[in-house]
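Colleague: just the structure for this:
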Amino acid sequence: MNYRKKLCIDCRMVYMSGIGTYIHHLIPRCINALPEFSFNLIGNSPLPFNLPSNSFFTKVSSHIYSFYEQIEISYIIRGTQGLWVPHYVIPLFSNIPVMATVHDVAHLALPDIFGFTKRIYAKYMFQILKMRARTIFFNSSFTKQEFQRLVGEPHCPTFITPLGVDTFWFEEQKEDSLFNFPYFLAVGNLKPHKNITALCKAFAGIASQCPHHLVLAGKKEGFITGLEETWENLAPGRIHSTGILNAAQLRQAVKNASCLVFPSLYEGFGLPPLEALACGTPVLASDIPPVRETCADAADYFDPHSESSLREGLLRCAALSADPEAREARRRRAALFSWDRTAALTVSALKQAFGL
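Modeller: As a prediction, the model looks like this:
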């Protein structure tokens, strides 16, 4: 078959959390919806999904944020009509049209958390993206507003393409708990802006008033050091870190939690609260714009800068009893966000970018 357009997609971050989920669920849907395109999927290792018939895989050795990627990716994309990057790093040595997805601008918004070198790199790349991109996708209205505030107005069309909740999270079968105690659950890599230390301190402040434990699920290596020693002093035997859970274990942990706690100081979107709502699990979340944008009144909120506000929220969750109507309201809210809808919005923008 002779394809009218050939596009490259940078899939090197497919095994990372967050952006990896985005790539895994969205890219195959978009490719299948664009049979008139041929897609070259670029990655460091084989992809965790079956390649549609109008796509092929090219293995590269350069890693994200490296200098060598600027040379290798520019070489790989020669002769194509466009490159889609699901992040903000674009080739500097190529004039191929670029579509990019911006998930957040945390490096610019949180200068006290990210080091000087990372901030300067992000600021430079965002400025290049603002000037050179043909299309920019934002995962929320909040992320777009932050980009405008901290980077400037993009010189190209922009689209809001919210993330989706996989149908996996809505499945109803009963699953036994991974733990033999009631618990609050926090999910995600333990990066500083995830505010996990504050959560641990708040939990320690109410541990004597409820039977619950605090479970932290997510990668901690490379993000927080010394936190385990802090736990021993805060609430001995009541705070647990699982490390990375597989998909089935994670859903099991979310489904059986008394609530999912999402204490982040800053997010672009915030997918874990929506996935918890899909399970019918109560959500206690930071009162920040992107979470309000997605969860609306289906979640309970607290001030992430106030330990007392978080303590009060945990006690409210500890006192919750089963409420079938509230559970269904949570699931209805999550159902508004699907990967099929995200793909439809993205495909429409891609067609517009190429005049189809």
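Colleague: hey, let's count contacts and neighbours off CA atoms from now on
Modeller: OK.
Colleague: for stretch 68-88, the distance to its chain's centre please.
Modeller: The chain centroid and the centroid of stretch 68-88 are separated by 23 Å under CA atoms, centre = their mean, to the nearest Å.
Colleague: how much space separates residue 352 from residue 84?
Modeller: Separation of residue 352 from residue 84 (CA to CA, to the nearest Å) stands at 14 Å.
Colleague: neighbour count: these two, which is higher?
Modeller: Shown here are residue 352 and residue 84; by other CA atoms under 10 Å, residue 84 has more neighbours (22 against 12).
Colleague: one more sequence to fold, the one below, so I can look at both together:
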Amino acid sequence: MLTIDCRMADHSGIGTYIKNLVPRLASRLTSLSLTLMGAPDSLRRLLVEYGATNVSFLPFDEPIYSIREQLTLPFAIPRSTKLFWAPHYNIPALYPGRILTTVHDICHLAIKDVHASPLVRMYAALMFRAVRRRSIKIVTVSEFTKSELVSKLGYDPQAVQVIWNGVDDVWRRSRIADGYREPYLVYVGNIKPHKNLKRLVKAFQRISRQIPHKLLLVGRYDGFVSGFQDLDELMPCDRIELAGELDQDDLIRTVAGASALIMPSLYEGFGLPAAEAMSCGCPVLAANATSLPEVCGKAAFYFDPYSVDDMAGTILDFVRDEGGQARLKAEGYRQAESFDWSRAADQLCNLVTDII
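Modeller: From the prediction side, this is the model:
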């Protein structure tokens, strides 16, 4: 039996990872029983179109990053489990069985100025030590994250396998959004400190009178320590709009209709919004840091994420460079072909089969 911690299936980021890989695993590993731990009703909906009959559901709702999950999860995992897959680094450290762990990034440790909470950093440090000690194999979503584990945390490179994320095919069949009469630039992501929204807002303010574009900020902001004293700081003029969370259809149409997607992040383990944007023909302007050059390749204009001047200059250069816009769009289509959830599922299935 393969048991999977699916508690984060409804989250952004890791939730997208779970939603795309777990159903594909179930449809491929037909000779293996799967137990999904989380909210059964939500997980059943996730598997409807795949018609998998080898899956059972185990209710488990202890909060992530908590002492309670560490005390209860090891004992909730069925005894017949041959392999437990943790799609995030919060593994059950006391579980005696075999663990496969996916690590998306080490952001909680890597960006000290942003994630300054001693408690958060201590928890992350303890868990990453447990991941290194207890995991029979570790999957990372980029070569960058693998290099972080090896160089900063002393992981054995032979224990780590890179499996890139994919892009849902619906992005490649996108339609452009209605409702925006003027051109716009778009940011997609949660409003967290390492996403670097403060510098993006300052950069846009600096050039807003020189371009006709609006800046549209898409993503969840409730419940996050954003680094802004007030959300009004994100909207210093009527050219910046907080769109909040969008459903998938609206998100795809909005990105497809943008002049460019901007990713100013100080740290990304993969940068899925960039891959999705490229797949629907939206050019990308990205930080020249962490995993983003790996994901975007030649299909982006890059800037220093710590420099407001460089970010503003890159945006301005892009808007004025029609030839560059066309080149990035064409390069983006080619680069996005590297990211396929079915390919990722095949690689993960092979890994699970080898372990079991």
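Colleague: which stretches in the stretch 101-250 of structure 2 count as helices?
Modeller: Using DSSP state H, counting those that start in this stretch, the helices found in the stretch 101-250 of structure 2 span residues 107-110, 118-134, 143-153, 197-207, 248-256.
Colleague: adding mean neighbour count and distance to residue 65 of structure 2, write these out as CSV.
Modeller: Shown next, in CSV, are the helices of the stretch 101-250 of structure 2 (neighbours: other CA atoms under 10 Å; distance: least, CA to CA, whole Å):
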stretch, mean neighbour count, distance to residue 65 of structure 2
helix 107-110, 18, 12
helix 118-134, 16, 8
helix 143-153, 19, 20
helix 197-207, 20, 25
helix 248-256, 20, 27
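Colleague: out of these, which comes closest to residue 98 of structure 2?
Modeller: Distance to residue 98 of structure 2, taken as CA to CA, is lowest for helix 118-134 among those, at 7.6 Å.
Colleague: quick one, strands of structure 1?
Modeller: For structure 1, the strands defined by DSSP state E cover 5-10, 37-43, 55-59, 82-85, 98-102, 135-138, 158-160, 183-187, 213-217, 239-243, 259-262, 283-286, 300-302.
Colleague: in structure 2, what range does the longest one match?
Modeller: Yep, that's strand 37-43 of structure 1 we're talking about. Mapping strand 37-43 of structure 1 onto structure 2 (TM-score structural alignment) gives residues 32-38.
Colleague: quick one: distance of that stretch to the chain centre.
Modeller: Counting by CA atoms, centre = their mean, stretch 32-38 of structure 2 comes out at 23 Å from the chain centroid.
Colleague: what residues of it count as buried?
Modeller: 33, 34, 35, 36, 37, 38 (16 or more other CA atoms under 10 Å).
Colleague: and the first one, what does it touch?
Modeller: With CA atoms under 8 Å, 6 or more residues apart in numbering as the criterion, the residues that contact residue 33 of structure 2 are 1, 2, 54, 55, 56.
Colleague: show me what contacts the corresponding residue of structure 1 for residue 122 of structure 2?
Modeller: Aligned by TM-score structural alignment, residue 122 of structure 2 pairs with residue 120 of structure 1. Residues counted as contacts of residue 120 of structure 1 (CA under 8 Å, 6+ apart): none.
Colleague: what do we get in structure 2 for residue 149 of structure 1?
Modeller: So, by TM-score structural alignment, residue 149 of structure 1 is matched to residue 151.
Colleague: identify each buried residue in stretch 312-331 of structure 2, please.
Modeller: 312-316, 318-319, 324-325, 328-331.
Colleague: and the furthest pair within those residues?
Modeller: It's 312 and 330 that sit farthest apart of those, by CA to CA, at 23.5 Å.
Colleague: now residue 169 of structure 1: how far from residue 322 of structure 1?
Modeller: Relative to residue 322 of structure 1, residue 169 of structure 1 is positioned 19 Å away (CA to CA).
Colleague: just residue 282 of structure 1 next, same as before
Modeller: 10 Å.
Colleague: do the same with residue 135 of structure 1
Modeller: Using CA to CA, residue 135 of structure 1 is found at 46 Å from residue 322 of structure 1.
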